[in-house]
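Trainee: Next come a sequence and a model predicted from it.
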Amino acid sequence: MLKQFFITCSGSDTDILEQCSKGEQNKYAGIGATVFFTAVMAFIAASYALYTVFDNVFTAIVFGFIWGLLIFNLDRYIVSTIKKTGNFTDELIQASPRIILAIIIAIVISKPLELKIFEKEINQVLLEQKNALTLANKNQISEQFTPSIEALQNEIAGLQNDIDTKEAEVNALYDTYIAEAEGTAGTKLLGKGPVYKEKRDKHDALLTELQQLKIENKAKITAIETQIALLKGDYETQVASSQPIINNFDGLMARVNALGELPWLPSFFIFLLFLAIETSPIIAKLLAPKSAYDYKLEDQETAVKTNVLQNKNQREALLKADHAINDRIYNDIESEDELYTYKRKKTRELMQLQADAFFKHQKNAF
């Protein structure tokens, strides 16, 4: 039962194989088994690749199964259409397009399995890429907010500088009127005279201005700090909202690119393995001598071809003979007076009917 199934997978003619030896049947069963298990590997590879895309097991299995059937049909077609002619050069030319197609299929099958085999290494590469993307994302977002924040901070520094300047002036006036009271500067008269009172009044007026300036600038600074806090909050919000996109940077294309960052030799050997599996039935057919199955298949096909050519030649000969007979018949009756008289009579009647019909039509027009 299993042997018959594998023979069917090989695409060979089961009726002809039944007339061949057991060894011949086993050879085609082995070719069919290779075709079948290649399709199974294609199903597994496609299911994994599609799972990384859709993140749904059922969808991945369904589409993976369809892909496996497609690969199975292609492999079966490739193997079954290679005919043994006895001339290796002709067979190689015949198999060349099929070998190219087999190479393409091997690449398509091997790549998803490479992603699974080197999954841990790929995850490490993706982690490094995600970290780099996170830093770059933060820098890009900060470029949107940094100029505004720095401008507001410079505005706060300007307001604070106004306070410090005013405060320095108040302190200088304080030192002036104290020195006047102590007699160490100004009039150098000890005591609180008119000059002292003038300087004290000037200091008190500037102190009042300083206190008012502090109140006003503090309110402005508080408002600006609120704006800075809002901008920083917006920055954090944008970073947090864009981070899931970076965290999900592990799709099929990202993994294929990450695989390209790894050493190429292990991936190349895996590809060679699948290439050997995919091309083994073709190579086996090319290297194997012409067997009983090939002779029987050739005999069956040439018999059909011969029958078709015979029927075609017979139809062409029949048509040629029919043309010749018709030419002779028309040549013989061309000179008969009886046929001429009869046709002349019918032609006259036809022309009379046409004339009557024309006259009737013209009469009705008036």
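Mentor: On my side now, so go ahead. Computed from a predicted structure; not experimentally measured.
Trainee: CA atoms for contacts and neighbours, from now on please.
Mentor: Will do.
Trainee: following the strand or helix carrying Gln144, which helix or strand shows up next?
Mentor: Under DSSP states H and E, the secondary-structure element containing Gln144 is helix 119-182. Sequence-wise, the next helix or strand downstream of helix 119-182 (DSSP H and E) is helix 194-247.
Trainee: let's bring in a second one:
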Amino acid sequence: MISRILNIPKTILKKIDLLFLWSSGIHLEIIEKTPHEKSKYFGIGGTIIFTALMASLAGGYAFFTAFKSINLSIFFGIFWGALIFNLDRYIVSTFGVGDGKKTISLQEIKEALPRIVMAVILGIVIATPLELKIFEKEIEVEIEKMKDENYQKLVQADTIFFQDKADQEKLVTTNKNELEQLKRHLEKAQKAPPDYITIQINELEEECKRLYTDYKEKQISKNKAQRNLYYARQNEDNYSKKELKRYLMLFSIATTNFNNSDNTYKEANSRLNNLKSKGNKFIEEGIKKTKEDIIKKEAELEKEEKTLDLLRIEEKTKKRQKSDVAKRYDGFAAHLEAMDRLTKNNAKLNAASWLITLLFIFIEIAPILFKMMTERGSYDDYLDRVKYDILVRQRQKQSDLNDEVNMQVKAHSEKMEQQLNAEIAANEELLRKIADAQAEITELAIQEWKKKKLEEIKKDPSKVIKSF
């Protein structure tokens, strides 16, 4: 009927039918004798085959995500599907029909628990790659965010280089400002020297006031740091070594700042006094010195700019390298992490992910549950009879083998007993002959002794009498 509707040759349909039945883990020879049971096991086999196909697709996608190779993903996908198929078929074929009732008993659950656990694990393993494929678009967006985050982390990790670059930029900017200031001073001094002197005196006076204020502030800070250090040393039992070290460091910094402020103030005050006392002569000397300072500053600035250019080139190289590293963060682990982040931040996506996982878990344990709820059929009775027949035959063979071994042992024992009796009889005859020979020898020895003694008596009777 189906072959006519779908226009499929009967031979192909027969092979598909046998494949599904074989996949359910049954004996094909027995099921042919109980054809009305085929539909039940056909459904179990179909579940196992389609689960293996989904596992193959999931495994292929997972391997493609990891290796980015179509050939490898096809090979490993087929291998993974075959592995899952073999495990599912083993799980189903090693579980019997249970107690033969439609209901599931506690004892059946206990017996099936190891297989159910295996099926649950397989369901999760199969579902995970398929979830990654189903939510592929959302995962790709999340991975791009993760790439940007990883890039920023890689850039921030190289803090020493970027701090050096920032310091170099700051140094170049400072030198440029100082150079511009020197040029402005030189221009003002060359255009209007008398007015410039007055302007310079006023500026220096203002600068001296500002520097003096800064000097006093630094002095106060130094004195405070000194008092804190003195107090900490006097009560060092109440302070840790780390705290004492910190107070010493603060005092050292405050002292350095005070000395720098003091030197700057004295230098500015000295220039102010020289400007008031020497006038134009001081201006001429200042113009000459300013020109020298400009030349020196320009050479220094050129050197610093070259260093900055090299740092900028190195920065581009580093960023490009780190960008390449970040872009490569697109493997299977990255997809799993992205999926985890999405499910944590999106309740609906998390629910959908769990539903897919539960679906595949149900598909995996469905054949076991089906067999637990299935009543015994003619196939099971026939299979039990075949198993019992095989068991009886094997026991009969064992019994025959035991009898044969016992007979061989008995025959061997009888043979050994006969050999032993023969040996005992032979030994008894030998002992008898030895005893007869010894008696005969003894008798002859006595006769010879008697004969010898009689001869001695004849020769000398008195000698014999004395011996008595």
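Mentor: Sure, I can see it. In this text the structure is predicted, and so the values were computed from the model without any measurement.
Trainee: TM-score of the superposed pair?
Mentor: With the length set by TM-score structural alignment, normalised by the length of the first structure, the two chains reach a TM-score of 0.79; 326 aligned residues with a Cα RMSD of 3.1 Å.
Trainee: okay, which residue is most central for the second structure?
Mentor: Nearest to the geometric centre of the second structure sits Ala333, at 10.8 Å (Cα atoms, centre = their mean).
Trainee: quick one: the aligned partner of that one in the first structure from Lys166 of the first structure, how far?
Mentor: Superposed on the first structure with TM-score structural alignment, Ala333 of the second structure falls opposite Met253. Counting by Cα to Cα, to the nearest Å, the gap from Met253 of the first structure to Lys166 of the first structure is 64 Å.
Trainee: With Leu210 of the first structure instead?
Mentor: Computed with Cα to Cα, the distance linking Leu210 of the first structure and Lys166 of the first structure is 6 Å.
Trainee: now swap in Ala95 of the first structure and tell me
Mentor: Taking Cα to Cα as the measure, Ala95 of the first structure falls 95 Å from Lys166 of the first structure.
Trainee: just Glu24 of the first structure next, same as before
Mentor: 108 Å.
Trainee: likewise Tyr342 of the first structure?
Mentor: Here Tyr342 of the first structure is placed at a distance of 139 Å from Lys166 of the first structure (Cα to Cα).
Trainee: Look at these two and report which has more neighbours.
Mentor: Lys166 (19 against 10; other Cα atoms under 10 Å).
Trainee: for that one, what are its contacts?
Mentor: Residues near Lys166 of the first structure by Cα atoms under 8 Å, 6 or more residues apart in numbering: Leu206, Leu210.
Trainee: thinking again about what came up before, what about the residue nearest to the centre of the second structure, which helix or strand?
Mentor: Using DSSP H and E, Ala333 of the second structure maps to helix 332-345.
Trainee: Now the following helix or strand past that helix: buried residues?
Mentor: Going down the chain from helix 332-345 of the second structure, the next helix or strand is helix 347-373, by DSSP H and E. Judged by neighbour count using 16 or more other Cα atoms under 10 Å, the buried positions of helix 347-373 of the second structure are 349-350, 353, 356-358, 360-361, 363-373.
Trainee: Give me the neighbour count for Lys214 of the first structure.
Mentor: Using other Cα under 10 Å, Lys214 of the first structure has 20 other residues around it.
Trainee: Tell me who's in contact with it.
Mentor: Contacts for Lys214 of the first structure (Cα under 8 Å, 6+ apart) come out as Ile163.
Trainee: From Ala168 of the first structure, how far out is it?
Mentor: 13 Å.
Trainee: now Asn154 of the first structure
Mentor: From Asn154 of the first structure across to Ala168 of the first structure, the span is 21 Å (Cα to Cα).
Trainee: same check, this time on Tyr77 of the first structure
Mentor: 96 Å.
Trainee: Select the longest helix from the second structure.
Mentor: Among the segments of the second structure that qualify as a helix by DSSP state H, the longest is helix 378-459.
Trainee: Output the contacting helices and strands for that helix.
Mentor: helix 28-31, helix 461-467 (3 or more Cα pairs under 8 Å, 6 or more residues apart in numbering; DSSP states H and E).
Trainee: Residues contacting the first one, please?
Mentor: This points to helix 28-31 of the second structure. Leu18, Leu21, Trp22, Glu37, Lys38, Tyr379, Tyr382, Leu383.
Trainee: Mind picking the two most distant members of these?
Mentor: Between any two of the contacts of helix 28-31 of the second structure, the greatest separation by Cα to Cα is 19.0 Å, found for Leu18 and Tyr382.
Trainee: ok, for Phe271 of the first structure, nearest residue in space, not its chain neighbours?
Mentor: Ser110 (5.7 Å; Cα to Cα, 6 or more residues apart in numbering).
Trainee: residue contacts, whatever residue of the second structure lines up with that neighbour?
Mentor: Applying TM-score structural alignment, one finds that Ser110 of the first structure aligns to Ala127 in the second structure. Residues near Ala127 of the second structure by Cα under 8 Å, 6+ apart: Ala58, Ile356, Thr357, Phe360.
Trainee: Name the residues of the strand or helix carrying Ala127 of the second structure that come out as buried.
Mentor: Element membership of Ala127 of the second structure, judged by DSSP H and E, is helix 106-134. Neighbour-count burial for helix 106-134 of the second structure flags 108, 112, 115-116, 119-120, 122-133 (criterion: 16+ other Cα under 10 Å).
Trainee: Measure how buried Ala66 of the second structure is and give me the count.
Mentor: Ala66 of the second structure sits with 16 neighbouring residues when counted by other Cα under 10 Å.
Trainee: Just say helix, strand or coil for it.
Mentor: helix (DSSP: H, G, I helix; E, B strand; the rest coil).
Trainee: For Leu430 of the second structure, see how far away it is.
Mentor: On the measure of Cα to Cα, Ala66 of the second structure and Leu430 of the second structure end up 93 Å apart.
Trainee: Would you mind getting the average deviation of stretch 97-117 of the first structure from the second structure?
Mentor: Superposing on the second structure and averaging over aligned pairs (mean Cα distance after the TM-score superposition for the first structure), stretch 97-117 of the first structure comes out at 0.9 Å.
Trainee: next one: that stretch to chain centre, how far?
Mentor: Per Cα atoms, centre = their mean, to the nearest Å, the displacement of stretch 97-117 of the first structure from the mean C-alpha position of its chain is 16 Å.
Trainee: And for stretch 311-326 of the second structure?
Mentor: Remark: stretch 311-326 of the second structure is offset 30 Å from the chain centroid, using Cα atoms, centre = their mean.
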